[in-house]
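Novice: Okay, sequence plus prediction incoming.
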Amino acid sequence: MNSMNLSSLLTFTRDGEWGQNKAGPGLVEMRVIRGTDFKNIQIGDISTLPVRYIPENAASRKILQPNDILFETAGGTKDQPTGRSVFLPKKIFSLSKIPLICASFSRFLRVDSEKIDPYFLYLYLNYIYNKRIIYKYHVQHTGVARFQFTQFTKEQNIPIFNTHQQRAISSIFSVLDDKIELNRRTNETLEAMARALFRDWFVDFGPTRAKMAGEAPYLAPELWELFPDGLDEEGKPEGWKTEPLDETATFLNGLALQKYPATGDTSLPAIKIAQLRSENTETADPVSPDIPDDYIVEQNDLLFSWSGSLLCKFWNGQRGALNQHLFKVTSKRFEPWFIYEWIQFYMPEFQAIAAAKATTMGHIQRRHLTESLVTIPPSNIVLAANKSIGSLIEQIQSHNGQSHTLTHLRDLLLPKLMSGEISIRDAEKMVEDAA
């Protein structure tokens, strides 16, 4: 198979800009893609991109275009060296009303599409990153780690599959990426529907207030009849109760897992705040599996980080061990979705409390859970909500599980296709069966 030097496959490459945080003369408003945004960009999500103001001369030369590849050239960590990349399809640009640029710790690669398919090149860069082939260009003496990009482009040869093979391989991974993105967007809609129903029924008491105002029913008759006709003296529907959040569920704090090092052939990944945020355990510390069963985290367990970056998620990664600063939330009385929605309702307040802490890592305390009151309806309404709101959460979890499987398949197929270990036809069949 023929190969070409990477530098000969590029028509243009420049490093990025960070710009200013405020508008001013001679500055252009742009969204900036950082290395931390790469994973979100890959699934078609630009919500994390900060808006910055870039000098006009740099903005005009460095504005990104569809089919560009972004390449991380600085930063990184011991567990995640520099050299990661992300592809920018046309649909990413349709999501932003202002131009895109990459941050100063990255650079963009503009590919000569007559020599190689840009998406195929991106896949190959991922392949040699995951195989640790390019790790030798990651240099860290002191301070911020750097990637020796110029040397890399001069020395790295890229195998040139024929045009049909390039397009076929690109199509395989495009199908996987598109399905993962579709699941994400569908889940955003389902999440919004579940949140709206929850707020209307259990926070705003919409059906009861509508009855009091003499408004027409907006729920099915059998549901409408379940809601009381009026509010009590405390302002909640008649016959409903309130309880502290921490009495509706058990909030189990994780272990100091550094005390449980992995010593044998088997281990569990330590699930910390970083893993909860990324839903990925690739760089997690291995710990002993000999911990109490309650501290084992399984798929769809409800986790709540009460320190640092406060967030609450249903776990969508592999089996692991619960680290300190995370709660595993369980309830014998209520379905997980009910507790999840109440935590999300109070999350802005929790985050404000944590942000106000005069420490390096803000947090909430147990008393804040006690002070957060939950409205408890009668069992017949809880059962009805399980069928409506609960079913939406179940669909979200199903989509998350499928996306997790597709991501695993993507990671499995990439090295096998690039090395010729598996045929394109067999890979297409595997993707067809999974998607």
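Specialist: All right, it came through fine.

Novice: all contacts plus neighbour counts: C-alpha atoms, from now on.
Specialist: Will do.

Novice: tell me the contacts of the residue positioned nearest the centre of the chain?
Specialist: Nearest to the centroid of the C-alpha atoms of the chain, with distances taken as CA atoms, centre = their mean, sits residue 278, at 5.2 Å. When contacts are counted by CA atoms under 8 Å, 6 or more residues apart in numbering, residue 278 touches no other residue.

Novice: measure it to residue 315 for me?
Specialist: When CA to CA, to the nearest Å is applied, the distance between residue 278 and residue 315 equals 10 Å.

Novice: what sits in contact with each of these two?
Specialist: In terms of CA under 8 Å, 6+ apart, residue 278 and residue 315 are not both contacted by any residue.

Novice: Give me the distance from stretch 281-299 to the chain's centre.
Specialist: Its chain's C-alpha centre lies 20 Å from the corresponding centre of stretch 281-299 when counted by CA atoms, centre = their mean, to the nearest Å.

Novice: mind listing what's buried in it?
Specialist: Within stretch 281-299, the residues that qualify as buried are 281, 284, 285, 286, 287, 288, 289, 295, 296, 297, 298, counting by 16 or more other CA atoms under 10 Å.

Novice: structure B:
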Amino acid sequence: MSWERYRLGDLYEVHNGLSKGSKFFGSGYGFLSFSTVFNNYFIPDELPDLVQSTEKEQESYSIKRGDIFLTRTSETADELGMSCVALKDYPHATYNGFTKRLRPITDKVVPEYIGYYMRMPSFRNEFMAFSTMTTRASLRNEDLLGLKVNLPNLDKQSSIANILREYDYLIENNQKQIKLLEEAAQRLYKEWFVDMHFPGYKNVKIINGIPVGWYNTSVDELGTYLNGFAFKPSDWHSRGKPIIKIKEMKNGISKDTPRNSGERIPSKYIIDTGELLFSWSATLMVMIWNDEQGLLNQHLFKVTPNVGIGKMFLLYSLKNALAEFSNLTTGATMKHIQRNKLNQVFVNVPNEKIMNNFEQIADKYQNQILIHSKINKELSEARDRLLPKLMSGEIEI
């Protein structure tokens, strides 16, 4: 296979993103957020975020097929330079000020190919070496454009990308199944605890909007919230327990997940399979951890249910409250929840019988979710093992 090596600066021009005040977000036109870039190889078909942008801003900060978006600043170098590629044009959309856009200036690159190439650990290690650490990690344009990529001809690029995309199609199908299961559990939660159509509700007396034997309280009172350990880049090693960050919550443990022996880390930060995690910064998400034992990084809560509160009930109480939490976050671009905001979101807590009934049903959904998640982890690992071999030409196409 014939390969050529190019500087990114010979293939792309760089442009920073749109920065606006918080009052402009939540309505308007499509907006590519930091978290969407961080969590996806390719931009989703529909952008989940909105911003009020002008025609001039839409023109200057446009998103077109072939554009690469990179997280340009972060609190840790490991979260720096995560890439996400546009596979179509997004009319009227703009992108985040904490990202950089690389727009093609040639026709030598297949977008699907570069989307996988930029996520290779070997390539990420190259440009991470150029990042600067002050109070935050950042990328300089001259260093970024000086990085080099290996390109075969366009047909070979397409062939390589198509092989890798087959894995992603299977992963996406499993993700759809997971989403359906989660939605079923969330619908059940809403029906029982928001709409109050729980089993036997017609025979229960309601006083001040609350069934007898129930109570209303803040999510802060449902459990204890432990913020993770403030790991530094110097704490990241290749051996030991994996350090669980937002990335690991989203994608699980991977080869580029940093590790630490844990010898100097208090045991309270050890996370076992089955623990409830809540990401409160950049990406708001809640999940049951289903990977190997690890160490909790800052910006994540380990949430332990209080006595009388079921884990599934707590999980879906938090999931149901995410939209409300989003409205209480601070920061226009990298949003986070202040600890005291947990006192401002309230839920209805049922009696023991209804609580146990919900736990049994939700547990069944959760077990199916774990099965699909395990399959996706295996598919992701197979894809990631294949990725460098295809990109290096070790496997001939």
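Specialist: Looks like it arrived, so ask away. Keep in mind the model is a prediction, meaning the values are calculated, not measured.

Novice: TM-score for the pair, please.
Specialist: Once superposed, chain against chain, the TM-score is 0.71 (TM-score structural alignment, normalised by the length of structure 2); 382 aligned residues with a CA RMSD of 4.9 Å.

Novice: Can you tell me which of the buried residues of stretch 281-299 of structure 1 comes closest to residue 247 of structure 1?
Specialist: residue 295 (19.9 Å; CA to CA).

Novice: quick one: that closest one and residue 257 touch, right?
Specialist: No - the pair residue 295 of structure 1 and residue 257 fails to qualify as a contact (CA atoms under 8 Å) at a distance of 10.3 Å.

Novice: Which residues are in contact with each of these two?
Specialist: Both residue 295 of structure 1 and residue 257 are in contact with 321, 322, where contact means CA under 8 Å, 6+ apart.

Novice: Tell me, how many residues neighbour residue 218 of structure 2?
Specialist: Residue 218 of structure 2 has 16 neighbouring residues, counting by other CA atoms under 10 Å.

Novice: Give me the spatial nearest neighbour of it, chain neighbours excluded.
Specialist: residue 346 (4.1 Å; CA to CA, 6 or more residues apart in numbering).

Novice: Would you agree the one you found is in contact with residue 222?
Specialist: No - using CA under 8 Å, residue 346 of structure 2 makes no contact with residue 222, being 9.9 Å away.

Novice: Looking at the two, which is more packed in?
Specialist: A side-by-side neighbour count of residue 346 of structure 2 and residue 222, using other CA under 10 Å, places residue 222 first with 24 against 16.

Novice: Now for the more buried one: which residues touch it?
Specialist: Applying CA under 8 Å, 6+ apart to residue 222 of structure 2 gives the contacts 305, 306, 309, 314.

Novice: Mind picking the two most distant members of these?
Specialist: Looking at the contacts of residue 222 of structure 2 by CA to CA, the two members farthest from one another are 306 and 314, with 9.3 Å of separation.

Novice: joint contacts of those two?
Specialist: 222, 223.

Novice: Mind checking which of those two has more residues around it?
Specialist: The residue with more neighbours, out of residue 306 of structure 2 and residue 314 and counting by other CA under 10 Å, is residue 314; that gives 22 against 13.

Novice: helix or strand for that one, which one?
Specialist: helix 311-328 (DSSP states H and E).

Novice: how far is the next helix or strand after that helix from where the chain is centred?
Specialist: Once helix 311-328 of structure 2 ends, the next helix or strand along the chain (criterion: DSSP H and E) is strand 346-349. Put simply, strand 346-349 of structure 2 sits 27 Å off its chain's centre (CA atoms, centre = their mean).

Novice: And stretch 304-315 of structure 2, by the same measure?
Specialist: With CA atoms, centre = their mean as the basis, the distance from the averaged C-alpha position of stretch 304-315 of structure 2 to the chain average is 24 Å.

Novice: Next, the distance between the ends of that stretch.
Specialist: Counting by CA to CA: the opening and closing residues of stretch 304-315 of structure 2 are 10 Å apart.

Novice: Run through who's touching it.
Specialist: Contacts with stretch 304-315 of structure 2, where a contact means CA under 8 Å, 6+ apart, come from 189, 221-225, 275-276, 286-288, 352, 355-356, 358-359, 362-363.

Novice: In stretch 183-203 of structure 1, which residues are buried?
Specialist: Neighbour-count burial for stretch 183-203 of structure 1 [16+ other CA under 10 Å]: 183, 184, 187, 190, 191, 194, 195, 197, 198, 201, 202.

Novice: I figured the last one hits residue 375, correct?
Specialist: What it means is residue 202 of structure 1. Yes - in this structure, residue 202 of structure 1 is within contact of residue 375 by CA under 8 Å, at 6.5 Å.

Novice: Show me the helices in the stretch 51-200 of structure 1, by range?
Specialist: Counting by DSSP state H, counting those that start in this stretch, the segments of the stretch 51-200 of structure 1 that form helices are 56-62, 90-94, 118-130, 149-155, 163-198.
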